[in-house]
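Q: the amino acid sequence is not available; the structure is as follows:
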């Protein structure tokens, strides 16, 4: 019995009844129903956004420009949105919009606030402000409405910005003509100013030279007087400060000596008291030990058992421990107090010697301070007179030099100004009205986008088609093996070769899978209307993908039986999240990358994309090789599963014997 005959036998078994034939047709249509209906429902959702309810609130009060024109951008934006019908716009008040968004009447709300035009116009002032578009969404109504609304607001913002930039640029360019004429007149005046300033500069130079000679002699005389006065002032200030600082020194040192003596006496008394406390704690500790001995004897005389006496004495010992620690601390403290008393006596002796010498020191400082004050007064009177004379000569020289420098700068600046204005007149553009309009349009929208795609999907549904067609083929294969047997029990019992049994078990579903692929292609390409660049190659590729998917599901069913259905479902979920059918696979979390590169659905999606959109075909060879490798590997493993299933054991004949 050949593998083909085994496959046909299995197909006849399923189609033996009317219900079986209906089930067979239904299984063939499963991928078409799944993929076709989904792609039909999502073929072009962006093209039907005009059915999405949205509220438009225009509160813009407009503004008056400096030239007297009215600017009412809010109404203009509203008219453009209503005309474009990007959404099913309803122009309403803010209260109605907020209530409708909360109740689900609107999926989004776009608000143009009262200061919208005024904020836009502020770009031409010294205090520009950004205009604000308010957008309100409610994800409880629809999450994607927020994403679409953000895109819409970006487009509106770009459009408004282009209009504002073009208007501002146009006004800016119009001012160039006036600037050109005014700068030309200013250049002529700057030439005349430069000539007059040059003549005045020559006279001021002569005056400044004479004033410099007068200042030179006066500076030498004043310098010596200043040095003398400064030195005398410093000496007097220092001695006066020292005198004032030491006036109270004798009384302070006497107070220090008396205080130090009192501290020494107090420390001696504290040390004596500390020694008495130390002696008392020693006596207390000795009495406590004697008391313990007497207590032990009294307890014994009272007739207490050794255990009872031990319990009582342990409590006494627990009290003696802290007493011993306290005695050790008291003894240490008494020693420290003795040391402190001796140090205080030494400090008191030193303070007495300091107090005795302080009066003679303060008298000497006072006499020196009186003499330095008289010296400073005379030197300062001399220096003041010389400074008055020097100041007058310096003011004369300074004024002469300032006049000379100013006239020099004026002459140089006037010449530079004349040259710069003359050059500026040539550089300032003087465009015609037509040129200004063209320049304003370019400034308002400086970048144009030239879009080109090597391969492009025609719609949202076409973008999803490769993923859902691949997924539909897996689901179709999964459904087939809910009705078809992976291995023929009759062939196994007849001793057919394992490879033939495995191939026969796969070949029947593969024929139905090919029919699934062809019907699914027809529904997507003809029913849904998605354009296909390489229709014949795509049909052949889908048939091959279906055969490979069926081989993988077949080996799971052949090896694990009913459990294989669960494993096939798990494998489908793994491929569902790792194939990269919606977002680029690079956006997947890192742990899913190996699954993307290893599992066959990733290559199925890639191959369908290239054949559907018309992308480069060399990469298709890798897709075919990987999918073919999965198919051959699965068939080889199915052969091993068939060989294992052909070995009859006691547990298979009578499973209860294994219990």
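A: Cool, got the structure. From a predicted model like this one, the values you see are computed outputs, not experimental measurements.

Q: from now on I want contacts and neighbour counts done on CA atoms only, so please keep to that.
A: OK.

Q: ok, longest helix in the protein?
A: Ranked by number of residues, the top helix in the chain under DSSP state H is helix 306-427.

Q: for the following helix or strand past that one, name the packing helices and strands.
A: Using DSSP states H and E, the helix or strand that directly follows helix 306-427 along the chain is helix 433-444. When contacts are defined as 3 or more Cα pairs under 8 Å, 6 or more residues apart in numbering; DSSP states H and E, helix 433-444 sits against helix 143-246.

Q: now the helix it packs on: how far from the chain's centre is it?
A: How far helix 143-246 lies from its chain's middle: 41 Å, per Cα atoms, centre = their mean, to the nearest Å.

Q: one more: stretch 138-157?
A: 23 Å.

Q: what's in contact with it?
A: Contacting residues not belonging to stretch 138-157 are listed as 77, 101, 102, 104, 107, 108, 133, 135, 137 [Cα atoms under 8 Å, 6 or more residues apart in numbering].

Q: pasting the second one now:
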């Protein structure tokens, strides 16, 4: 009771002395000033961001996209005018730079002139992102720059969503067009399949006809071999005829010369009548042989004339057949060329379809991932490859048909030459036959004349004149026979030349028919490959038509709507579920500033309240300890009570439990007070310096502002050793999280700190010697 009496006397003396009472009342408001004013200043800084001046510059010139005007910069300006985020100042670039230089604006947002133009390059080969220039005046206020950076990111998100909506609308239009195009492609593929079926039937007929052509060419080649052999024999006979006709012509020349001599010797006929009679007998015999020879020549030339007429007729028929064959091969070449051109168009179309489908898959990854689209891509690639092979096969067929046509043209030329030679041969044979007939007629006449000469030999003398006339007539006929012999020799030469040309033409005909046979075989083989290719084309085009139909049906199912476009533009939305929600900065920083205010308030108390002595003379050590401790504890209770009331009702701080908040505030305040009391009691003025150092370490390591993980590692060592760590964490529990078990744990830690340091204070009073009287008097004693 005596200890409480000392405390009561000290308190009564203080209340009666204004110089003591006023400083004590001022010290009571130190925690309120720290925590209340700081929290008030930073209670909700984002609530007044509309007073933060920001310069906005729009230099965007706009752009055209899909036939529409895109003005992303102007759209942004309208969006900002409807937003209360900052105090927007829409100025020029020069005004913005001047405002940043003289600190009129905290930051500037600049929309470049190519902002809209770059926003339209998304689907280009090298897209360029639209750039929004942000220039914070961090030297003026760093935190304002950081806040502005966050706001600019939000603006960027909104602009990106608007641009994406424009892209999505364009893509949806393209998808609709693709659906229509796929439907048309499906119809076209159906027509391709129908045409491929007809082409398959035509290829089958072409293969059958080429097989018939190959067989006929083989038979024609077999028929040409006997012709070549007959023409060779005919050429040999013509050579023999030419040799015989030459000999006959020479004999007739000799006979003509002999006739001249005979005519000369007619004048001497009287003297040599016997010799003439004998010579005439020999002449009659020779003439008979000549007549027999000319008769055989007439018969031979008649047979030769019949043979040459057959040759002329055969060569004419051969020429007609080759003409028809040449016309057919020309039509075949033209048809194959048209088929090749058609297949080339089919190939180009198939490749275009495959390329279009490939571009569609690349522009739409979701569509490309569909199995049906993958099958469609494979089918279109197979059709393109098959149609290309078909085109190559048809090109080979065209080349073979061209070679066949060229060979048949050569055959036709050879047949024409053969026909012309056979006609010349026929003319020569006809002339030879005529000459042989004339020769036979002349020899008959010669025989008759010789007979008459023999009959008139008796009357030779009297009929000399008649003999001379007959000899003249005989000479004329003999000259005619000699001329006929010459013509016969010339006809033999012509016949030999004609048969040689006929033999050469027959050989060329055989070679040409061999080439035709080889070409027809190659055509037949190519037609077989064409048949296989058309079958594959028919099958592949059918599949292509089916798959294109399915793709068109699935693509047309994509319907454009505002909800879908919004989903494309903003596929992800953030749904925020706050755990232990903190409504504003003031609530978040309250644990830190309350701890700081109570600690500083306890420190200031040591400046106005004596630490060791009492106003009661002769008070014992224990009484002085109890009086000082109760005094500091009372100050602590009053400080904590004022601070709690101000933040709860003055600032409107919302806590999980008001009673526990008061309790924890009192525990924190008295623990800080007992800690500082012990340090200053033991060390006096140096003790206050030590307390300030402890305060500094607590400000940086208590995790009241930034998380503990963000401070340097060597500072983390002090976190569990200092009391403010537990006060900050306990206030967070009772204000925001509602984790009362953690709050009581932290309160226990603070109580341990307080009791431990209170024991140190008791130790000082119980075991430390009293200061000298001069030291006691020098201390400013507050009579409490």
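A: Sure, I can see it. Note that the structure is a prediction, hence the values are computed from the model and not measured.

Q: and the TM-score between these chains?
A: Superposed pair, TM-score by TM-score structural alignment, normalised by the length of the first structure: 0.65. Supporting alignment: 469 aligned residues with a Cα RMSD of 3.4 Å.

Q: thinking again about what came up before, the longest helix of the first structure vs helix 143-246, what angle?
A: Calculated by axes from the mean of the first three to the mean of the last three Cα atoms, to 10 degrees, helix 306-427 of the first structure forms an angle of 100 degrees with helix 143-246.

Q: can you name every helix or strand that helix 306-427 of the first structure contacts?
A: Against helix 306-427 of the first structure (3+ Cα pairs under 8 Å, 6+ apart) you get helix 143-246, helix 249-301.

Q: what about the nearest residue to residue 2 of the first structure once chain neighbours are set aside, neighbour count?
A: Nearest-residue entry for residue 2 of the first structure: residue 500, 6.8 Å, with adjacent residues in sequence omitted and distances by Cα to Cα, 6 or more residues apart in numbering. Per other Cα atoms under 10 Å, the neighbour tally for residue 500 of the first structure reads 19.

Q: roughly how far apart are residue 500 of the first structure and residue 492 of the first structure?
A: Per Cα to Cα, to the nearest Å, residue 500 of the first structure is found 10 Å from residue 492 of the first structure.

Q: can you check residue 236 of the first structure too?
A: Distance from residue 236 of the first structure to residue 492 of the first structure, counting by Cα to Cα: 127 Å.

Q: three-state assignment of residue 619 of the second structure?
A: At residue 619 of the second structure the chain is in coil, as set by DSSP: H, G, I helix; E, B strand; the rest coil.

Q: for it, which non-adjacent residue is closest in space?
A: residue 6 (7.4 Å).

Q: which residues sit in contact with the one you found?
A: Counting by Cα under 8 Å, 6+ apart, residue 6 of the second structure makes contact with 614, 616, 619, 623, 624, 627.

Q: OK, contacts around the second one?
A: It refers to residue 616 of the second structure. Residue 616 of the second structure neighbours (Cα under 8 Å, 6+ apart): 6, 9, 10.

Q: what about residue 649 of the first structure, how many residues close to it?
A: With neighbours defined by other Cα under 10 Å, the count for residue 649 of the first structure comes to 10.

Q: so it versus residue 448 of the first structure, what's the distance?
A: 76 Å.

Q: which residues of the stretch 301-450 of the second structure fall in helices?
A: Ranges of helices in the stretch 301-450 of the second structure, per DSSP state H, counting those that start in this stretch, are 365-368, 371-455.

Q: please tell me how far the alignment partner in the second structure of residue 579 of the first structure sits from residue 595 of the second structure.
A: Taking TM-score structural alignment, the alignment pairs residue 579 of the first structure with residue 702 from the second structure. Taking Cα to Cα as the measure, residue 702 of the second structure falls 10 Å from residue 595 of the second structure.

Q: so what sits against both of the two?
A: Here residue 702 of the second structure and residue 595 have 724, 728 as joint contacts, going by Cα under 8 Å, 6+ apart.

Q: can you give me the neighbour number for residue 716 of the second structure?
A: The tally of other residues near residue 716 of the second structure (other Cα under 10 Å) stands at 17.

Q: so what's it closest to, chain neighbours aside?
A: Take residue 716 of the second structure and drop its neighbours on the chain: the residue closest to it by Cα to Cα, 6+ apart is residue 701, 6.5 Å away.

Q: so what's the residue count around the one you found?
A: Using other Cα under 10 Å, residue 701 of the second structure has 25 neighbouring residues.

Q: okay then, goodbye and thanks.
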